[in-house]
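*Asks:* Predicted structure and sequence below. I'll ask about it afterward.
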Amino acid sequence: MRRYSRALMLCTVFAVFSGFYVYSKLLNSDASLGGNHGPKRSFIPAGASRGAADKTGPKNIRWYNRYIMRQRGQAEAGGGGGSVQSGPEPPMHLAVVACGDRLEETLVMIKSAVLFSVKRLDLHIFAEDQLHASFIEALESWPGFIRSRFKYTVYPISFPSENAAEWKKLFKPCASQRLFLPLILKDVDSLVYVDSDILFLQPVDRLWAFLSRFNSSQLAAMAPEHEEPRIAWYNRFARHPFYGRTGINSGVMLMNMTRMRSVFFKNDMTSVGLRWEELLMPLLQKYKLNITWGDQDLLNIIFHHNPETLLEFPCRWNYRPDHCIYGSNCASAEEDGVYILHGNRGVYHDHKQPAFRAVYEAIQKFSFGTDPVTSLLDPLEEELLKTTHTYCGKSHALFTKNLASSLANANRKSPGGR
């Protein structure tokens, strides 16, 4: 009996000491950070006072650590206030060529592009030397909030030195400069080229979006020269190959210039493909006695032999007097309105097509910072009503069909807009 009492006492003593040992270990573990190597260190959140940190117990520290880990997880997933910000969106590139008396016309084109565009524009202006100072003076005089939407570079007219004179006098002065843009702007991937007599009635962004529609072989986009073969020029008069049924018009041209610089183009001069810079001069030498519209004809020949490389966009993106002078024949404009107006043959500056001239003068007279609806749209609609004695004037509603929504967007970007 005595033996059992001693055993029970020993077990009790052992249990008591074991309990003290375990309690001591737990206490030391909770009072240290990262093990039993020194006193506890309080983590003080940024902006918190020392007193608040001193009162933070083990439970609050564990809650704070869970909160930090949750915020870190959200940041890594791209959410929450700690998400990584992406870089600025790349700008859209827009090029134009101006020679002779095209200074004012080019400035009005640029005005329309900047007025409606959403993303930032990089402008590439190719001009004769005597126009450089005038472009700089005019663009620098625009309000600061407008100049913040674009940047510009003015370049000299530049052709291959051995044939410069021949290229410069081809068709209108300097027009063939557009053929050499992929070779001059070597650091630019994609580009919208427009003639100086273009007016944007919709954001450039919507035209730029056609780049995402290119398949793996397409490297340019243009509109057909005409919609109606019975009155089209190329299929009736051309003495050279041309693209499709009615040819293409190069007044508005979207280019993936990286592809243009790398592709070997099929042609009717050699049995092997030629690069862009190898193709142009031989093509001119072969067809220069048979072409009427200069560089546009050369583009038609190139895309005739390489139709898989071209994407056609609807005529509403290149609406010309030919689309209304004999009656309306641009179905996409009739459905959705005119997106880009192309005043070729000088119709902005004579009285042959007063509806086209009315749009040009409305944009020319518009002052940045004023309400675009009352300062541009309302006067334009009033002037267009005076043109209904002409075929194009009868279609004037197509010019303003979507203009109100474009101007509403422009108004939101102005200093007084919301």
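*Replies:* Cool, the structure landed.
*Asks:* Could you use CA atoms for every contact and neighbour count after this?
*Replies:* OK.
*Asks:* can you pull out the strands in the stretch 151-300 of the chain?
*Replies:* Listed in chain order, the strands of the stretch 151-300 of the chain (DSSP state E, counting those that start in this stretch) span 190-194, 198-200, 220-224, 248-256.
*Asks:* So which elements touch the last one?
*Replies:* Okay, so that is strand 248-256. When contacts are defined as 3 or more Cα pairs under 8 Å, 6 or more residues apart in numbering; DSSP states H and E, strand 248-256 packs onto strand 190-194, strand 220-224, helix 295-305.
*Asks:* Would you format the strands of the stretch 151-300 of the chain as a markdown table with distance to residue 378 and mean neighbour count included?
*Replies:* Shown next, in a markdown table, are those (distance: least, Cα to Cα, whole Å; neighbours: other Cα atoms under 10 Å):
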| stretch | distance to residue 378 | mean neighbour count |
| --- | --- | --- |
| strand 190-194 | 27 | 22 |
| strand 198-200 | 18 | 26 |
| strand 220-224 | 30 | 22 |
| strand 248-256 | 28 | 22 |
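*Asks:* what about versus this one:
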Amino acid sequence: MLNISIISKMDHIKSKPSGPAKNSRQEAFVVVLTTAVVIYCLIGHQFTQEMELIKEETVNVDIIDIVVVACGPTIIDEKSPPIWLSAERQFNQTRVMIKSAAIMTKKQVHIHMVVDTDDLFDRLEDFVNSMPEKYRNRIILSKYDVWYPKGRENMRKMFRSCATESIFLPNIFSHLNKILYIDTDMVFLRPPEDIWIYFKYFNPDQMLSMTEEGMRYLTQGIPLYKDGINTGVVLMDLNKMRDPKIKWMDTMIDLVDNWKGQLRLGDQDLVNIYLADNPDKVLVLPCTWNFRGLNCKSGRNSCPLAAIDGASIIHGNANAFSMNGQWKMKMVYLTFQNFNMTHETPKDLIADLKVNLKEVNKRRLPSYCIRIPGIDEMLLKWPKKVFELTDEDIQNGKETHGFEPKPKNISSNLSQ
């Protein structure tokens, strides 16, 4: 009925005898505004229903299998960062990602770490073991060695160290059916189990789910799925990917050979090329599950759903967490990093996050997202919802970030 009313109103305007231009513009504006309100309400209703479905479905999920690949750096040229800085950054990012999962989840999260050194895993294991019991019991940590097919070890150095390892996960994890693959530079603002529901939406052909890039794709001259997808967060149905008819690994290796020298982003380029020819294999994930500072780069929010539903995972790609150019994203990362799991509560965490996000505006720190109306609420929405907090509950936050001028100083200011 709403759509019919809008169309009738438009017809009325078109057929109305000529009158003052001002009145016509006013009526046209009313139509546009009414249409926008209706669409907003319909979208809001749709996602309210979706959240109710997710709340009901996740009750039956006991363990969430998350796969993370964390390798030491590969020095490509003299402009690459020092090994010690990149290695420490990798550890810190993975640590905060695990920490955020432990805080936000109501289930048990099994994090499968694919690593090339024992040192990184051992340090992460020590961190998990040092957590208070209520958090420690939510995390299982397992180690796996990096694996590439014989004769294809050179693929390890494409883009960044082990950036192509994710395409071989169906072979490495032959004992698992479904996984969530994520990059190390992620912070969960919402329970990890909530994303698991999207497996229910897969049709018989779909075996991957990820978000669209939401900006101009970096690698030019290669086939893309739509305008490009981002592989920082990927749901994988490994059973389907291992189907002999799919020939997943052979196809990926062929793509490496066929597009040699043009793959600037490693696995992401390969998956885009594959999905350009096989669009039936992917279910597009809502952009809120991979929200990045780059979504704000153009001066507008290229993930408008976040304004309604809030950001579920923030992705610190392009060094957003370690450099000083995207402070809204970095402030979320630093607040989780400095949260004391022993002596503070989630309420303290969220109160501090609210204060720290305001500091970005107060100090006029560089940030793409500072120009986006309502960005703080997008980042606070799910933490407040999960812990059932209102703005009145989080009035007494404190600054916990520390504005060190260099990334290396930030990494030294760690706490549980």
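*Replies:* That came through, no problem. In this text, all values refer to a predicted model and were calculated from it rather than measured experimentally.
*Asks:* After superposition, what is the TM-score?
*Replies:* For this chain pair, the superposition-based TM-score is 0.70 by TM-score structural alignment, normalised by the length of the second structure; 305 aligned residues with a Cα RMSD of 1.8 Å.
*Asks:* on that earlier part again, for residue 161 of the first structure, which of the strands of the stretch 151-300 of the first structure is the nearest?
*Replies:* Residue 161 of the first structure lies closest to strand 190-194 among the strands of the stretch 151-300 of the first structure, at 22.9 Å (Cα to Cα).
*Asks:* re the thing from before, can you list the helices and strands packed on strand 248-256 of the first structure in a markdown table and add distance to residue 108 of the first structure?
*Replies:* Formatted as a markdown table, those follow (distance: least, Cα to Cα, whole Å):
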| stretch | distance to residue 108 of the first structure |
| --- | --- |
| strand 190-194 | 13 |
| strand 220-224 | 22 |
| helix 295-305 | 23 |
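*Asks:* Between the ones you listed, which one is closest to residue 58 of the first structure.
*Replies:* strand 190-194 (59.1 Å).
*Asks:* returning to that earlier point: how about the helices and strands packed on strand 248-256 of the first structure, which one is nearest residue 240 of the first structure?
*Replies:* helix 295-305 (7.1 Å).
*Asks:* give me the stretch of the second structure that that closest one matches.
*Replies:* Under TM-score structural alignment, helix 295-305 of the first structure corresponds to residues 267-277 of the second structure.
*Asks:* Now do the same contact list for the residue nearest to the spatial centre of the first structure.
*Replies:* The centroid of the first structure falls nearest to residue 92 when counting by Cα atoms, centre = their mean (3.3 Å). The contact partners of residue 92 of the first structure, by Cα atoms under 8 Å, 6 or more residues apart in numbering, come to 119, 120, 121, 122, 191, 205, 208.
*Asks:* Just the helices from the stretch 51-200 of the first structure, written as ranges.
*Replies:* 58-76, 103-116, 129-140, 144-147, 164-168, 181-184 (DSSP state H, counting those that start in this stretch).
*Asks:* Stretch 187-195 of the second structure: end-to-end distance?
*Replies:* Using Cα to Cα, to the nearest Å, the end-to-end distance of stretch 187-195 of the second structure comes out at 14 Å.
*Asks:* Report the aligned residue range of the first structure for that stretch.
*Replies:* Taking TM-score structural alignment, stretch 187-195 of the second structure hits residues 199-207 over in the first structure.
*Asks:* Need the single longest helix in the first structure, by residues.
*Replies:* Using DSSP state H, we find that the single longest helix of the first structure is helix 2-31.
*Asks:* Which strands or helices does that helix pack on?
*Replies:* Contacts defined by 3+ Cα pairs under 8 Å, 6+ apart place helix 2-31 of the first structure against no helix or strand at all.
*Asks:* How far does it sit from its chain's centre?
*Replies:* 78 Å (Cα atoms, centre = their mean, to the nearest Å).
*Asks:* Would you mind stating the distance between the counterpart of residue 258 of the first structure in the second structure and residue 67 of the second structure?
*Replies:* In the second structure, the residue paired with residue 258 of the first structure according to TM-score structural alignment is residue 239. From residue 239 of the second structure across to residue 67 of the second structure, the span is 15 Å (Cα to Cα).
*Asks:* still on that earlier bit, which one of the helices of the stretch 51-200 of the first structure has the most crowded surroundings?
*Replies:* For these, ranked by mean neighbour count under the definition mean count of other Cα atoms under 10 Å, the leader is helix 103-116 at a mean of 21.
*Asks:* name the helices or strands packed onto that helix?
*Replies:* By 3+ Cα pairs under 8 Å, 6+ apart, helix 103-116 of the first structure packs against helix 129-140, strand 198-200, helix 354-365, helix 403-413.
*Asks:* Fine by me, thanks again.
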